[in-house]
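Chemist: From the sequence below, what's the structure:
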Amino acid sequence: MTDLTHILNWRRIDMRITTSGQPDEAQMVDLKSLGVTHIVNLGIHHNGKGALTDELGTVAELGMAYIYIPVDFENPTDADYKAFKEALAAHPNANIHVHCIYNARVSAFFYRYAIDGFGLTVPKAMENMESIWRPGADWADFIRSTEAVGQPNRYAGEDY
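Modeler: Coordinates of the predicted model:
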């Protein structure tokens, strides 16, 4: 299966689940062409760093289902994670693309998902996440990382 590596921080979790940063309208068409039937967005619609003006409309026009789980980057919650798990469980045979703005939220969600025994192995999920960023701050508790407590969020390849 073709990968869409031109989409920001594109990653393949398995044969039916892919992730990335925010796709633009043309990249949504590419996702549809890849066979994606469901888009899960963990980003915030009003994010000024690339959120689509009408993502729901774009996705609907392409005939894909849209699941919106807006995760506050400064406060990821267990309720957000529960909604994420339920979205994946509700569509066990669908080709799903999960994104946010940078693939930071998403990679942390899939890391926690691996800790809970689903999807990737924990080492693979850690490798995936750390290729994008290293969570700290408010994300330390969310990903259950005592090592990350008190550390800043750090992005791979960028020095903040």
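Chemist: Every contact and neighbour count from this point should use C-alpha atoms.
Modeler: Will do.
Chemist: what's stretch 125-142 in contact with?
Modeler: By C-alpha atoms under 8 Å, 6 or more residues apart in numbering, the surrounding residues in contact with stretch 125-142 are 9, 11, 74-78, 103-104, 107-108, 110-112, 114, 146-156.
Chemist: Show me the residues you listed that map onto helices.
Modeler: Using DSSP state H, the subset of the contacts of stretch 125-142 located in helices is 78, 104, 107-108, 110-112, 114.
Chemist: to compare against the first, here's another:
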Amino acid sequence: MSEALAAIRQYRRLGEHLHSAGQPTAAQLDQLGEAGIGLVINLALTDSDHAVPDEAQRLQAQGIVYSHQPIDFDAPSRAHLDRLGQTLSAHAQTSTLVHCAYNMRVSAMLFMHRVRHLHIAPAVALPDLLALWTPTGPWRALIDEVLVEQGHSPLPPNG
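Modeler: Modelled structure (predicted):
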């Protein structure tokens, strides 16, 4: 794993090509090309904590594809999950960093994506989610809905 990736807030490697994190600093964004990242998906709002205003330009200057898919933390939806899934599927062989402000939106969305599209058992994917936070409210509701649709039990009471 690249030291540049490991230094990003709340970084986690979730597979050969899939990485999640909180908001990289401007200097960390400038190192992503050298770290082998080919796609960055940003789920944070433009005014999220520590947002880098010229993130898209910094990445595009390195030849990295940038996709901004903002999710209001209080209103995650199936449409957000579907859009993220489509982008990840279209770039399945590309080393991808998905980030938000603190890796909370991302960890929840990627948990659902991994269960739904990559057919990873919830028990295998769950530790990566719970290492960062225990979803509540609309996040918990969406996760439970996706789990049940996929033939799994909802999240256990404490996670």
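Chemist: After superposing, what score do the chains get?
Modeler: With the length set by TM-score structural alignment, normalised by the length of structure 2, the two chains reach a TM-score of 0.85; 149 aligned residues with a C-alpha RMSD of 1.9 Å.
Chemist: circling back: would you convert the ones in helices among the contacts of stretch 125-142 of structure 1 into TSV that also reports neighbour count and distance to His91 of structure 1?
Modeler: Below are these laid out as TSV (neighbours: other C-alpha atoms under 10 Å; distance: C-alpha to C-alpha, whole Å):
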residue	neighbour count	distance to His91 of structure 1
Asp78	10	20
Ala104	25	23
Ser107	31	19
Ala108	25	21
Phe110	26	16
Tyr111	27	20
Arg112	21	19
Ala114	18	18
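Chemist: Take those and write them to TSV, including distance to Glu130 of structure 1.
Modeler: Formatted as TSV, those follow (distance: C-alpha to C-alpha, whole Å):
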residue	distance to Glu130 of structure 1
Asp78	21
Ala104	9
Ser107	8
Ala108	9
Phe110	12
Tyr111	10
Arg112	13
Ala114	14
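Chemist: Can you report how many residues neighbour Glu145 of structure 2?
Modeler: Glu145 of structure 2: 17 surrounding residues under other C-alpha atoms under 10 Å.
Chemist: so it is in which element?
Modeler: Using DSSP states H and E, the element containing Glu145 of structure 2 is helix 137-149.
Chemist: what do you get for Leu5 of structure 2?
Modeler: Here Leu5 of structure 2 sits within helix 3-6, counting by DSSP H and E.
Chemist: and the closest residue in space to Ile13 of structure 1 that isn't next to it in sequence, what helix or strand is that in?
Modeler: Nearest residue to Ile13 of structure 1 in three dimensions, chain neighbours excluded: Leu120, at 6.8 Å (C-alpha to C-alpha, 6 or more residues apart in numbering). Assigned by DSSP H and E, Leu120 of structure 1 falls within no helix or strand.
Chemist: Thr58 of structure 1 too?
Modeler: Here Thr58 of structure 1, judged by DSSP H and E, is contained in helix 55-61.
Chemist: Pro123 of structure 1 now?
Modeler: helix 122-130.
Chemist: Now do Ala26 of structure 1: how many residues are near it, please.
Modeler: Using other C-alpha under 10 Å, Ala26 of structure 1 is surrounded by 10 other residues.
Chemist: do you know how far it is from Val59 of structure 1?
Modeler: Per C-alpha to C-alpha, to the nearest Å, Ala26 of structure 1 is found 11 Å from Val59 of structure 1.
Chemist: Same question for Arg134 of structure 1.
Modeler: Plainly put, Arg134 of structure 1 is 30 Å away from Val59 of structure 1 if you go by C-alpha to C-alpha.
Chemist: what about the residue nearest to Phe110 of structure 1 when sequence neighbours are not counted, how many residues close to it?
Modeler: Of all residues not flanking Phe110 of structure 1 in the chain, Ala125 sits nearest, at 6.6 Å (C-alpha to C-alpha, 6+ apart). When neighbours are defined as other C-alpha under 10 Å, Ala125 of structure 1 has 22 of them.
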